[in-house]
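Engineer: what follows is a predicted protein model with its sequence.
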Amino acid sequence: MQEKRHIFLTGDKQVGKSTLWKRVLEELDISPSGFLTLPYTVKGNFRGFCLHGLGPLPPGFENDIPISIYLQARKHRPIVDSFEEFGSRLLERAQEDSNYIMMDELGRFEKNAPNFQKAVMQCLDGDHHVLGVLQDTQNPFIDKVRKRQDILLITVDKKNREDLVEKVIAALKKLKS
């Protein structure tokens, strides 16, 4: 069995995966590079999601680049160019900046972004530890990440999320040793 080098959380939407990572990173005082996926709003109204870079941004880019536009209830249109340009360069930059790379989250929006997918795989194949969130979805890209033998994949649900803080901390400390 291959040694685990990366940790990803998965589970239903809004179950607390990102919050769990935030608590773990604060407890261990770790500041990763990489990205968070955050709501994108206009005048206080939800309009989609954006990529929020952690650590130094690639030259020529501002932060919080929209990656999807909200069209109607539960329907989003991905902005593939945001992944291909900003997202891929953000991950290239992250490999130069930190021992830990955050990818919160990977899912269906990136399925038609080959440069971004390549950057994700380069991070996973590199010397860094990748910490992330995988949407509970299926597509060839997510399935490829999920099946890697060097990833510890932890399922978060409403019943176990509080208990997982210590488990994830222990797993992360094990990666460091």
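Structural biologist: Thanks, I have it. Residues are numbered from 1 along each chain as shown.
Engineer: switch to C-alpha atoms for all contacts and neighbour counts from now on
Structural biologist: Fine.
Engineer: ok, residue 34 to residue 126 distance?
Structural biologist: In this view, residue 34 and residue 126 are 14 Å apart by CA to CA, to the nearest Å.
Engineer: between the two, which is the more surrounded one?
Structural biologist: The neighbour comparison of residue 34 against residue 126 (other CA atoms under 10 Å) goes to residue 34, with 31 against 11.
Engineer: list the buried residues in the helix or strand harbouring the more buried one.
Structural biologist: Using DSSP states H and E, residue 34 falls within strand 33-42. For strand 33-42, the neighbour count (16 or more other CA atoms under 10 Å) marks 33, 34, 35, 36, 37, 38, 39, 40 as buried.
Engineer: can you pull the contacts of the third one?
Structural biologist: Going back to what we said before, that points to residue 35. When contacts are counted by CA atoms under 8 Å, 6 or more residues apart in numbering, residue 35 touches 51, 52, 53, 54, 90, 102, 103, 104.
Engineer: put this next to the first one:
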Amino acid sequence: MQRHLFLTGDIQVGKSTIISRVLAELDVPVSGFLTVAVPDAEGSSNIFLVDAQDPVCSEKCRLAHRVPGKMPEVREEVFVAIGIPLLQDAAGPLILMDELGWMESSSYAFQQAVFAVLDEDVPVLGVVRDKRLAFLNAVRDHHAVEVLVVTRENREEMVDVVRERVLRAMRDTRGT
């Protein structure tokens, strides 16, 4: 059984909501990161890469600025300054990676940090975008990763599925 679980699916289908619900039910400490989009009054939004334990949005963790109809302006240095330390310091019982997407494509040091975590025993719960890019393909193809596709039709039942898989992965990790 794979010890890491990633959700994928269409944008806004409920992947991160499933993770939030599962984490609330499990009530276990998590480490790692999550991305938070904060819209502004003009219809743009800032995307922040924040600590899963303390999800505070600040300028130093502002990863990108997204304007409708344009590609986001990505601050790749945030992956190095914030993302890598969050992954290097990540510890059990559960590590969060919400989400991995195309913005990481040219941040090879961050990619290496992701794979270093995936090569370890602490279970990871995350979201991987449904895009065909070398980095994302490698995450999906990692020997310890299971990927579940979330749809509008299955998203409610996925809460139970994800919770049970995460509980089993944490239990199996403690047993080793």
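Structural biologist: Okay, I see it. None of these values were measured; they are calculated from a predicted model.
Engineer: still on that earlier bit, now for the contacts of residue 35 of the first structure: which two are most distant?
Structural biologist: 90 and 104 (12.9 Å; CA to CA).
Engineer: so which of these two has more stuff around it?
Structural biologist: Using other CA under 10 Å, the more surrounded residue of residue 90 of the first structure and residue 104 is residue 90, with 26 against 23.
Engineer: centre-most residue in the second structure?
Structural biologist: By CA atoms, centre = their mean, the second structure has its centre lying nearest to residue 98, at 1.9 Å.
Engineer: for the counterpart of it in the first structure, helix, strand, or coil?
Structural biologist: Under the alignment by TM-score structural alignment, residue 98 of the second structure pairs with residue 104 in the first structure. Here residue 104 of the first structure is recorded as strand under DSSP: H, G, I helix; E, B strand; the rest coil.
Engineer: my read: residue 104 of the first structure touches residue 32, true?
Structural biologist: No - using CA atoms under 8 Å, residue 104 of the first structure makes no contact with residue 32, being 11.2 Å away.
Engineer: that older thread, measure the residue nearest to the centre of the second structure to residue 33 of the second structure for me?
Structural biologist: 6 Å.
Engineer: now swap in residue 77 of the second structure and tell me
Structural biologist: For residue 77 of the second structure, the distance to residue 33 of the second structure equals 15 Å [CA to CA].
Engineer: so who does the equivalent of residue 69 of the first structure over in the second structure touch?
Structural biologist: Under the alignment defined by TM-score structural alignment, residue 69 of the first structure corresponds to residue 65 in the second structure. Residue 65 of the second structure is in contact with 44, 45, 46, 47, 72, 73, 74, counting by CA under 8 Å, 6+ apart.
Engineer: ranges for the helices of the first structure?
Structural biologist: Using DSSP state H, the helices found in the first structure span residues 17-28, 80-82, 88-97, 114-125, 140-146, 161-176.
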